[in-house]
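K.L.:
I'd like to go over a predicted model; first the sequence, then the structure.
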Amino acid sequence: MTNPLDFTGKRVVVIGGSSGIGNGMAQEFRKAGADVLVTGTRPDSGDYLEAEDSDFTSLSYAQLDLNDRDAAEGLAAKLGPVDIVIQSQGTVRYSRGEFQREGWDAVVDVNLNSVMDVARAFHPKLTEADGSMIVISSVAGFKANIGNPAYSASKAGAVSLVKTLGAAWARDGIRVNGIAPGLVPTKLTTVTTDHPERLEGALSQIPLRRLGTAEDMAGAAMFLASPLASYMTGQTLVVDGGLTLS
């Protein structure tokens, strides 16, 4: 019997796969046999090895700055066939920076505008492959996130975009789904995870009483990209240890 989670022969592109959740997902797909390309903003993957807890073993790397609205099309044009695109790019501004126009624009550009830019750029390749796209949003897209209006609004927008593209692109053979992680240790969440009192308070709100991991998110992504989820599109899976249950 064929293993539905065997991705041998599949080409996976992980946008924002140079660190954090995206990097963890990239490694799990690689272990499952896929040929995986990750992108990051720095010129070379080696630039991440000291500053980030990243693993580039057997991964390909491409620099991609999504502040350039045409960059995703340029990357897609250079690549051959692509079966799966995972969008894991993201940013946040703390200290109420998102209430200012500059902070708002910067966060929305990365967390929402670039998601559509990437989707548009890879649409032809995913059509050819009857492929799958997975958008990583956040549980912040389902609730108020005091202090971060752009982050919450952009993640809510990403959840809505998954629904719309899932419906619009089904006719092209493309399945579009998403994952909304809860609290996972990344460079964006150190404001909580690196402060014991804040972390203790956060864990008290999570029924499973632990942080999420990149591997937790990768398991959901592999399911969504596999034949096991062949009748799913437009859905965002909440993977949060029960955080949003109360």
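P.N.:
Structure's in. What do you need?

K.L.:
alpha carbons only for contacts and neighbour counts from here, please
P.N.:
OK.

K.L.:
and Phe99, how many neighbours?
P.N.:
By other CA atoms under 10 Å, 16 other residues sit near Phe99.

K.L.:
What is the burial count for the residue lying closest to it once chain neighbours are set aside?
P.N.:
Counting by CA to CA, 6 or more residues apart in numbering, Pro149 is the residue found nearest to Phe99 once chain neighbours are left out, at 6.9 Å. Neighbourhood size, Pro149 [other CA under 10 Å]: 21.

K.L.:
hang on, isn't Pro149 packed against Gly97?
P.N.:
No. Look at Pro149 against Gly97 with CA atoms under 8 Å: they stay out of range, at 9.5 Å.

K.L.:
what residues are shared contacts of these two?
P.N.:
Applying CA atoms under 8 Å, 6 or more residues apart in numbering, one finds that Pro149 and Gly97 are jointly contacted by Trp104.

K.L.:
Residue nearest the middle of this protein, spatially speaking?
P.N.:
Most central in the chain under CA atoms, centre = their mean is Ser88, positioned 2.3 Å from the mean C-alpha point.

K.L.:
contacting residues around that residue?
P.N.:
Residues near Ser88 by CA under 8 Å, 6+ apart: 14-17, 21-22, 135-137.

K.L.:
Among those, name the buried ones.
P.N.:
Among the contacts of Ser88, those scoring as buried are 14-17, 21-22, 135-137 (criterion: 16 or more other CA atoms under 10 Å).

K.L.:
what's the closest of these to Leu161?
P.N.:
Val135 (9.2 Å; CA to CA).

K.L.:
neighbouring contacts of the strand or helix carrying the closest one?
P.N.:
Element membership for Val135 (DSSP states H and E) is strand 132-136. Applying CA under 8 Å, 6+ apart, the external contacts of strand 132-136 come out as 83-89, 115, 119, 126, 158, 162, 174-181, 221, 224-225.

K.L.:
Show me those that map onto strands.
P.N.:
Cross-referencing the contacts of strand 132-136 against strands under DSSP state E gives 84-87, 175-181.

K.L.:
would CSV of the contacts of Ser88 with distance to Glu73 be doable?
P.N.:
Shown next, in CSV, are the contacts of Ser88 (distance: CA to CA, whole Å):
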residue, distance to Glu73
Val14, 15
Ile15, 13
Gly16, 16
Gly17, 18
Ile21, 23
Gly22, 20
Val135, 17
Ile136, 20
Ser137, 22
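
K.L.:
Against that first model, consider the following:
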Amino acid sequence: MKEALDFTGRTVLVVGGSSGIGNGIAQAFRAHGAAVHVWGTRASAADYKADEGSDMTGLEYTQMDVSDFAAIEAHKPPFATLDVLVLAQGTVIYRKGEFRMDGFTKVMDVNLNSLMACALKFRDMLAAAKGSLITISSTAAYHSTRGNPAYNASKTGAVGLTRTLAEAWAGEGIRVNGIAPGLVDTKLTKVTTENPERLAASLQNIPLGRLGTPADMAGVVLFLASPLSAYVVGQTLPVDGGLIL
């Protein structure tokens, strides 16, 4: 069991690994021996602060706008092999901003279209390594989110993309799976976590009675990237404390 979660000698890229869930995943892989690279939107790793939920210790950082698909295609990665690709990028626009086409398109490009751009970019490396591709969707994929049509559509689309790439690429040795986090305490959920009434109402719907943490998400991602899940293909596992039960 312990050996199955040893990623020593493995290379991992976490897109969106500079903060939030992605950062927790990146640090978990580093703690288990991997050489971990992360992509983020800011100019340098020093631009991320611990009080914002970022720990860049020991991570190799690259700035990348994932909505710029040409930039992804042209990127020359600083590693020659890749064993695990985690696609944790995500954004949301509140105050009805996703009901305008510019806002809708922005969220779809970051949350869904960039998943395909990144998957295509690193497909050959993952096939050579018989590696794992892991998407980070959301339990929003399983119910409506009235104020955020693009967020919902993109996360629902991520589940479908995960299934389809899994079937398409399994023969190449690439295992594609995903997780669907519930309510996790990150900067994207502050509209809920910093509103006492909204937070209390949300916690009532979570059987475990607490928010999720990036570490909760990271444990399941480590499992999906390890030999422990060698026969798991195309699945998106809810990691939500029972929220969608």
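P.N.:
On my side now, so go ahead. Bear in mind the structure is a predicted one, so any value in this text is a computation, not a measurement.

K.L.:
Out of the contacts of Ser88 of the first structure, which comes closest to Thr213 of the first structure?
P.N.:
Among the contacts of Ser88 of the first structure, and counting by CA to CA, the member closest to Thr213 of the first structure is Ile21, at 7.7 Å.

K.L.:
all helices for the first structure, in order.
P.N.:
Assigned by DSSP state H, the helices in the first structure fall at 20-31, 71-78, 101-108, 114-129, 149-168, 190-193, 196-204, 214-225.

K.L.:
Tell me which of these is the most buried.
P.N.:
Stretch with highest mean neighbour count among those: helix 20-31 (a mean of 24; mean count of other CA atoms under 10 Å).

K.L.:
Against the second structure, what's the mean shift for that helix, could you check?
P.N.:
Following the fit onto the second structure, the mean deviation recorded for helix 20-31 of the first structure is 0.5 Å by mean CA distance after the TM-score superposition for the first structure.

K.L.:
Off-centre distance for that helix?
P.N.:
Relative to its chain's centre, helix 20-31 of the first structure lies at 11 Å (CA atoms, centre = their mean, to the nearest Å).

K.L.:
now do stretch 54-62 of the second structure
P.N.:
16 Å.

K.L.:
what span of the first structure lines up against that stretch?
P.N.:
Aligning stretch 54-62 of the second structure against the first structure (TM-score structural alignment) gives residues 54-62.

K.L.:
Please point out which parts of that stretch sit buried.
P.N.:
Neighbour counts using 16+ other CA under 10 Å place 54-56, 59, 61-62 of stretch 54-62 of the first structure among the buried residues.

K.L.:
distance of Met108 of the second structure from Ala117 of the second structure?
P.N.:
Distance, Met108 of the second structure to Ala117 of the second structure, using CA to CA, to the nearest Å: 12 Å.

K.L.:
make that His75 of the second structure, sorry
P.N.:
Using CA to CA, we find His75 of the second structure at a distance of 12 Å from Ala117 of the second structure.

K.L.:
with the second structure superposed, average distance for the strand holding Val135 of the first structure?
P.N.:
Superposed on the second structure, strand 132-136 of the first structure shows a mean distance of 0.3 Å to its aligned residues (mean CA distance after the TM-score superposition for the first structure).

K.L.:
and the angle for that strand with helix 149-168?
P.N.:
Counting by axes from the mean of the first three to the mean of the last three CA atoms, to 10 degrees, strand 132-136 of the first structure lies at 160 degrees to helix 149-168.

K.L.:
Now do strand 132-136 of the first structure against strand 175-181, angle only.
P.N.:
Strand 132-136 of the first structure runs at 20 degrees relative to strand 175-181, counting by the same axes, to 10 degrees.

K.L.:
Please give the number of neighbouring residues around Gln235 of the first structure.
P.N.:
By other CA under 10 Å, the residues close to Gln235 of the first structure number 18.

K.L.:
What of Gly40 of the first structure?
P.N.:
Residues contacting Gly40 of the first structure under the criterion other CA under 10 Å number 22.

K.L.:
Pull the contacting residues for it.
P.N.:
15-18, 61-65.

K.L.:
try 6 Å
P.N.:
16, 18, 63-64 (CA atoms under 6 Å, 6 or more residues apart in numbering).

K.L.:
Next: Thr41 of the second structure.
P.N.:
With CA under 6 Å, 6+ apart, Thr41 of the second structure has these contacts: 63-65.

K.L.:
most surrounded residue in these?
P.N.:
Busiest of these [other CA under 10 Å] is Met64, holding 19 neighbours.

K.L.:
ok, now how distant is it from Asn148 of the second structure?
P.N.:
In this view, Met64 of the second structure and Asn148 of the second structure are 25 Å apart by CA to CA.

K.L.:
Same question for Ala31 of the second structure.
P.N.:
For Ala31 of the second structure relative to Asn148 of the second structure (CA to CA), the value is 35 Å.

K.L.:
same question, Glu52 of the second structure
P.N.:
Separation of Glu52 of the second structure from Asn148 of the second structure (CA to CA): 23 Å.

K.L.:
So for the two, which sits in the more crowded spot?
P.N.:
Higher neighbour count among Glu52 of the second structure and Asn148: Asn148, with 20 against 11, using other CA under 10 Å.

K.L.:
mind listing what the counterpart of the more buried one in the first structure touches?
P.N.:
Per TM-score structural alignment, the equivalent position to Asn148 of the second structure in the first structure is Asn148. Asn148 of the first structure is in contact with Glu98, counting by CA under 6 Å, 6+ apart.

K.L.:
Swap in 8 Å and give it another go.
P.N.:
Contacts for Asn148 of the first structure (CA under 8 Å, 6+ apart) come out as 92-94, 96-99.

K.L.:
Grab the two from those that are most spread out in space.
P.N.:
Among these, Val92 and Phe99 lie farthest apart (CA to CA), at 11.7 Å.

K.L.:
overlap in contacts of the two?
P.N.:
Common neighbours of Val92 of the first structure and Phe99 are listed as 148, 150 (criterion: CA under 8 Å, 6+ apart).

K.L.:
re earlier: distance check, the residue nearest to Phe99 of the first structure against Ala170 of the first structure.
P.N.:
With CA to CA as the criterion, Pro149 of the first structure and Ala170 of the first structure are 31 Å apart.

K.L.:
Could you do Glu28 of the first structure as well?
P.N.:
According to CA to CA, Glu28 of the first structure and Ala170 of the first structure sit 26 Å apart.
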